[in-house]
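Participant: Show me how the following folds:
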Amino acid sequence: MGRLSATAVKAAKQPGRYGDGDGLYLLIGRTGARSWVCRVQKDGKRRDIGLGSVKKVSLALARERAAKVRGQMEVGLDPIIERRKEAGIPTFREAAAIVFAENKKNWGNAKHRDQWLTTLTTYAFPHFGDMAVSKVDGPHVRDALVAIWLDKPETARRVRQRIVAVIDWAIAKGYRDAPLPIAAMNKSLPKVKAKPVHHSALPYADIPAFVAILRERESVGRLAFEALVLTAARSGEIRGALWSELDLEKKLWTIPAERMKAGREHIVPLSDAAVKAFKRAEAYREARSDLVFPGVRHGKPLSDMTLTKICRDLEIPAVPHGFRSSFRDWVAEETDFDGAVAEMALAHTIENKVEAAYRRGKLLEKRRSLMDAWATHCATRPEAKEAA
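Facilitator: Coordinates of the predicted model:
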């Protein structure tokens, strides 16, 4: 039997806490606001669980709700989380899982798929993973990000982007009304000094000698590397190349949007040397696989480490991505080709919208001439260059 009565509840006016027993309290604030709370304790931790306003919740209903809360705690359930589930509003953790499930098929990059939930699990869920997605706000997100903002700025930015994606999904589903206050949140975060990342690159003058070494012994990895150099493509674009993307008669390689970093289709004009490299790769073609450069496991592309290991084994002070820089330096310092042609050949995103519109054409023929000239440079013997 509780210590309070309906009459006593109605008569209580003074600010304070009035106990009914079994952890149920009538709470009266300084402003006169009256509400019910249930005080529970588990594993040495004490919590007050709100049960509603006295205006809407009678003493009898408050006792029922308090009993339910105590029962949930006894079996290891969090009453707040259980209440949200009953209301149909998912926690941030649950919402993130749904967003991931809905979008993962559209993410062609396996590394991106793996990291998407992992980064949220590591950096966001400990802070507000079990909070209703409707309640997550700027301060919650800001406090989670500030812990890694300076030490891991790139990771922090990606975590922020993924959190915003979950919140936007919640708005679209009707679970919340407002987005995160991104502008205010960003201003509150500490300034990060930009650290330019430079991939180790081989001087373009040393490229012919490197290509010659690659050709001394043939393997699928060395062929892939030669194709990477001759096309100035990214490692992932080469390793994922498909025979269906190639038209060796027209000397074109069309990389679909889903495999490009910028998400736009990219057409690569192939030099005669590049065409020969791709034709030599036919010797490694696997049945029932469209991959040009298959890896060790059937149906799987080459590992990124395969190309990196070639550089290490040959004691080349460069990484595969650095050969794009070698190509760009050669264009700027050794040719009269316009920089716009080189940027288009590298499939770089044009930040200036006006310039991007002006250069909407693919400059295909100009790029073909450029790639032919680059192939000629890559085949130039060092002694021939000295003699010239």
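
Participant: From now on I want contacts and neighbour counts done on CA atoms only, so please keep to that.
Facilitator: Will do.

Participant: Kindly provide the distance from residue 106 to residue 279.
Facilitator: 31 Å (C-alpha to C-alpha, to the nearest Å).

Participant: higher neighbour count, these two?
Facilitator: residue 279 (13 against 9; other C-alpha atoms under 10 Å).

Participant: and residue 17, that one's in a strand?
Facilitator: Yes: under DSSP: H, G, I helix; E, B strand; the rest coil, residue 17 sits within a strand.

Participant: from what I can see it touches residue 23, true?
Facilitator: No: Residue 17 is beyond contact range of residue 23, at 11.2 Å (criterion: C-alpha atoms under 8 Å).

Participant: and the end-to-end length of stretch 179-195?
Facilitator: End-to-end distance of stretch 179-195 (C-alpha to C-alpha): 31 Å.

Participant: one more, for comparison:
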Amino acid sequence: MGDDQKTERSPRAPAKALTARAVDAAKEPGKYFDGNGLYLRVDKSGLRLWVQRIVIRGKRREIGLGSPDLVSLATARENARRNRQLAYEGQDPIQLKNEARAVPTFEEAARTVHDLHKPTWRNEKHAAQFISTLETYAFPKFGKLRVSEVTSADLMHALAPIWTAKQETARRVRQRIGVVLKWAMAKGWRKDNPADAVSLALPKVDKAVEHRKSLGYAEVAGCIQTVQASGAGLSTKLALEFLVLTASRSGEARDALWSEIDLAAKVWIIPALLHKS
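Facilitator: This is a model prediction of the structure:
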């Protein structure tokens, strides 16, 4: 490679632009210019790095664009061109790059959201289910992607295998993914939430609910007596009687808190919580 490639006389318009073969052959310490501020720097240690000289908001800066062992000449040129375009538009490509690195992965975002919401859940079971379902169905598919990069296709890839086989689980996973992506929108890392529309692209399924046969009114007292005479624990016996007398759902009865019950007014107020949806 000639001396004209190493000179710093005119980095924007060198006598001869680099070629892929010239890049591979560049081993001697120096700077090998390609044009538009892009050059290959070879240190005395043998370290090789793409570098771009660029003026950003009136100040000369240098931007590292990666090793030529990983970043081709064509890619380095395209990245340099993009940086110059951003600088021309008044933006700072270095700042934008640093901000992009600050965006968490979907898994990191999900764990942050989980920690934020955990104090609002009524028991540890619901908090554990939120993160465990994402660990099982979402993280293996796109957990390592930046939360800003997750697409509808990624959600489809995760939900399609369980959409009809595990309907309720799939619905909850989609909802929980949506909560994470809404948080990312609020942080300014996204402009959309793929979870809102992905269900429209998946096959429509009817809820497969198999209801247990209900007891006739005349049989209820006998049922309660049978349970009271059984070997079940006292809390189980009282919970069943409470369930029957309040005509509530089993989950609502199991998770009931004394703070929800006004004994003087004989009123039980069941709060509407997100985790029940």
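
Participant: Mind checking the TM-score on these two?
Facilitator: With the length set by TM-score structural alignment, normalised by the length of structure 2, the two chains reach a TM-score of 0.62; 219 aligned residues with a C-alpha RMSD of 4.1 Å.

Participant: Residue 186 of structure 1 pairs with which position in structure 2?
Facilitator: Correspondence of residue 186 of structure 1 to structure 2, assessed by TM-score structural alignment: residue 199.

Participant: try residue 199 of structure 1
Facilitator: Match for residue 199 of structure 1 (TM-score structural alignment): residue 212.

Participant: would you say its match is within a helix?
Facilitator: No: looking at residue 212 of structure 2 with three-state DSSP, it is coil, so not inside a helix.

Participant: thinking again about what came up before, which SSE is the match of residue 186 of structure 1 in?
Facilitator: Assigned by DSSP states H and E, residue 199 of structure 2 belongs to helix 195-201.

Participant: And residue 41 of structure 2, by the same measure?
Facilitator: strand 38-42.

Participant: Which parts of the helix holding residue 199 of structure 2 count as buried, going by neighbours?
Facilitator: Neighbour counts using 16 or more other C-alpha atoms under 10 Å place 195, 198, 199 of helix 195-201 of structure 2 among the buried residues.

Participant: pretty sure the second one is touching residue 154, no?
Facilitator: Spelled out, that is residue 198 of structure 2. No: using C-alpha under 8 Å, residue 198 of structure 2 is not in contact with residue 154, being 9.9 Å away.

Participant: And the strands in the stretch 101-250 of structure 2, which stretches?
Facilitator: Applying DSSP state E, counting those that start in this stretch to the stretch 101-250 of structure 2 gives no strands.

Participant: Tell me where the stretch 201-350 of structure 1 has strands.
Facilitator: Under DSSP E, counting those that start in this stretch, the stretch 201-350 of structure 1 gives strands at 246-247, 252-255, 266-269.

Participant: contact partners of the first one?
Facilitator: Residues external to strand 246-247 of structure 1 that are found in contact with it (C-alpha atoms under 8 Å, 6 or more residues apart in numbering): 252, 253, 254.

Participant: can you pick the most crowded of those?
Facilitator: residue 253 leads the contacts of strand 246-247 of structure 1 on contacts (other C-alpha under 10 Å) with 21 neighbours.

Participant: what do we get in structure 2 for that one?
Facilitator: Checking TM-score structural alignment: residue 253 of structure 1 goes with residue 267.

Participant: Ignoring the adjacent residues along the chain, who's closest to that match?
Facilitator: Nearest residue to residue 267 of structure 2, sequence neighbours excluded (C-alpha to C-alpha, 6 or more residues apart in numbering): residue 261, at 5.9 Å.

Participant: Give the aligned equivalent of residue 105 of structure 2 in structure 1.
Facilitator: In structure 1, residue 105 of structure 2 lands on residue 91 (TM-score structural alignment).

Participant: Please disregard the earlier target; I meant residue 81 of structure 2.
Facilitator: In structure 1, residue 81 of structure 2 lands on residue 55 (TM-score structural alignment).

Participant: burial count for that match?
Facilitator: 9.

Participant: Enumerate every residue touching it.
Facilitator: Counted by C-alpha under 8 Å, 6+ apart, residue 55 of structure 1 has contacts residue 34.

Participant: if we can go back for a sec, return the member of the contacts of strand 246-247 of structure 1 nearest to residue 217 of structure 1.
Facilitator: Nearest to residue 217 of structure 1 among those: residue 253, at 25.2 Å, using C-alpha to C-alpha.

Participant: Next up, the contacts around the closest one.
Facilitator: Residue 253 of structure 1 neighbours (C-alpha under 8 Å, 6+ apart): 245, 246, 247, 267, 268, 269, 270.
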